[in-house]
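Asks: Generate a structure from the sequence data that follows.
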Amino acid sequence: MDESLRDAAQQGNIDALYSLIRRDAYVLDTIDRIPFVETPLHIAASAGHTQFAMEIMRLKPTFARKLNQDGFSPTHLVLQNNQTQVVLLLLDADEDLVCVQGREGVTPLHYVAEIGNVHLLAEFLKACPKSIEYVTIHRETVLHIALKYNMFDAFRLLLGWLQRAWFRNASLWEKKLLNW
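Replies: Coordinates of the predicted model:
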């Protein structure tokens, strides 16, 4: 990535971003062609530069699902850096970001269960109910992960959510999640 673009993302400087776009209209497309890359969205979101992150996401929505060389999406990095406000804004723009599988198949929902953040867990389930169905490469559901890390409040929230959602997909939940 161009150092000027990296600097603009690290500083959250939208004017500098558009200056670079004026100089090279394909600056973001060049990055988008690389399969695993740290994008300006990864950088800005991790640093908590909300407006810059949202502007990049608006210009290049594909960046929100792109994994960096370590296997993390911008949403994963935002969570790791405890940028709660940024992650909620990203989800407002695209609720399916909860389902993006990163390294070892871990989704943002798996991660918030691991750290026991029940507020985000509830928000993620509300935003994208199907995210509860995702399994890691270790064949672990979000329920497994909550218990593995002794996050009993998260586990209770997940069970309560399943009980409330039971009427919709009863056989799926029982077969795929609870009996796992």
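
Asks: all contacts plus neighbour counts: C-alpha atoms, from now on.
Replies: Fine.

Asks: measure the residue of the chain most remote from its centre to residue 17 for me?
Replies: Going by CA atoms, centre = their mean, the residue of the chain most distant from its centre is residue 23, 30.9 Å out. Between residue 23 and residue 17 the computed distance is 10 Å (CA to CA, to the nearest Å).

Asks: Another sequence for comparison is provided below:
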Amino acid sequence: MEFVNTSLHVSTASGNTGFAMEMMSLKPSFARKLNQDGFSPIHLALLKDHADTVAEFVSVDRDLIRVKGREGFTVLHYVACHGNVQLLSRFLNICPDCIFDLTT
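Replies: Reported below is the predicted structural model:
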């Protein structure tokens, strides 16, 4: 199937955390789908500075930290590259094994 923007991608990118969490409960598989730009919903939430949505996603499914997007980047990689020490620490506490994920 082609990469598409799901309703979870759209709600996450727009910062609608309530709707995004409702979509997560109805269709959790959407959280791992990549859009045409190679981003999952948690990647979009992080890139759009919607920290509350990122926190909600991780509280529902900690393995979303390990979803690989464009060029194999996980949200941990993006957080580390941008120097967000608070989120980096939180991700490593929640999912210590994510430190072993590699990019392409």
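
Asks: what TM-score comes out when they're superposed?
Replies: Superposed pair, TM-score by TM-score structural alignment, normalised by the length of structure 2: 0.97. Supporting alignment: 104 aligned residues with a CA RMSD of 0.8 Å.

Asks: What residues of the longest helix along structure 1 count as buried?
Replies: Ranked by residue count and defined by DSSP state H, the top helix of structure 1 is helix 152-165. For helix 152-165 of structure 1, a neighbour-count test (16 or more other CA atoms under 10 Å) marks 154, 155, 157, 158, 161, 162 as buried.

Asks: Show me what that helix packs onto, helices and strands only.
Replies: Packing partners of helix 152-165 of structure 1 (3 or more CA pairs under 8 Å, 6 or more residues apart in numbering; DSSP states H and E): helix 118-127, helix 142-148.

Asks: Show me what residue 57 of structure 1 aligns to in structure 2.
Replies: Residue 57 of structure 1 maps onto residue 24 in structure 2, with residues paired by TM-score structural alignment.

Asks: Sketch out the helices for structure 1, chain order is fine.
Replies: Using DSSP H, helices in structure 1 cover 3-11, 14-23, 27-32, 40-47, 50-59, 74-80, 84-93, 108-115, 118-127, 142-148, 152-165, 170-172.

Asks: from the middle of its chain, how far away would the second one be?
Replies: Taking CA atoms, centre = their mean, to the nearest Å, one finds helix 14-23 of structure 1 lying 26 Å from the centre of the chain it belongs to.

Asks: nearest spatial neighbour of residue 40 of structure 2, skipping sequence neighbours?
Replies: Excluding its sequence neighbours, the residue lying closest to residue 40 of structure 2 (CA to CA, 6 or more residues apart in numbering) is residue 34, at 4.5 Å.

Asks: Distance check, that neighbour against residue 85 of structure 2.
Replies: Distance, residue 34 of structure 2 to residue 85 of structure 2, using CA to CA: 26 Å.

Asks: Comparing the two, which residue is more hemmed in?
Replies: residue 34 (23 against 11; other CA atoms under 10 Å).

Asks: Surely the more buried one touches residue 8?
Replies: No - using CA atoms under 8 Å, residue 34 of structure 2 is not in contact with residue 8; the gap is 10.7 Å.

Asks: what touches both of these two?
Replies: Overlap between the contact sets of residue 34 of structure 2 and residue 8, as judged by CA atoms under 8 Å, 6 or more residues apart in numbering, is given by residue 41.

Asks: tell me the centre residue of structure 2?
Replies: residue 42 (1.9 Å).

Asks: OK, contacts around the aligned partner of it in structure 1?
Replies: Applying TM-score structural alignment, one finds that residue 42 of structure 2 aligns to residue 75 in structure 1. Contacts of residue 75 of structure 1 were listed using CA under 8 Å, 6+ apart, and they are 45, 64, 87, 90, 97, 98, 108.
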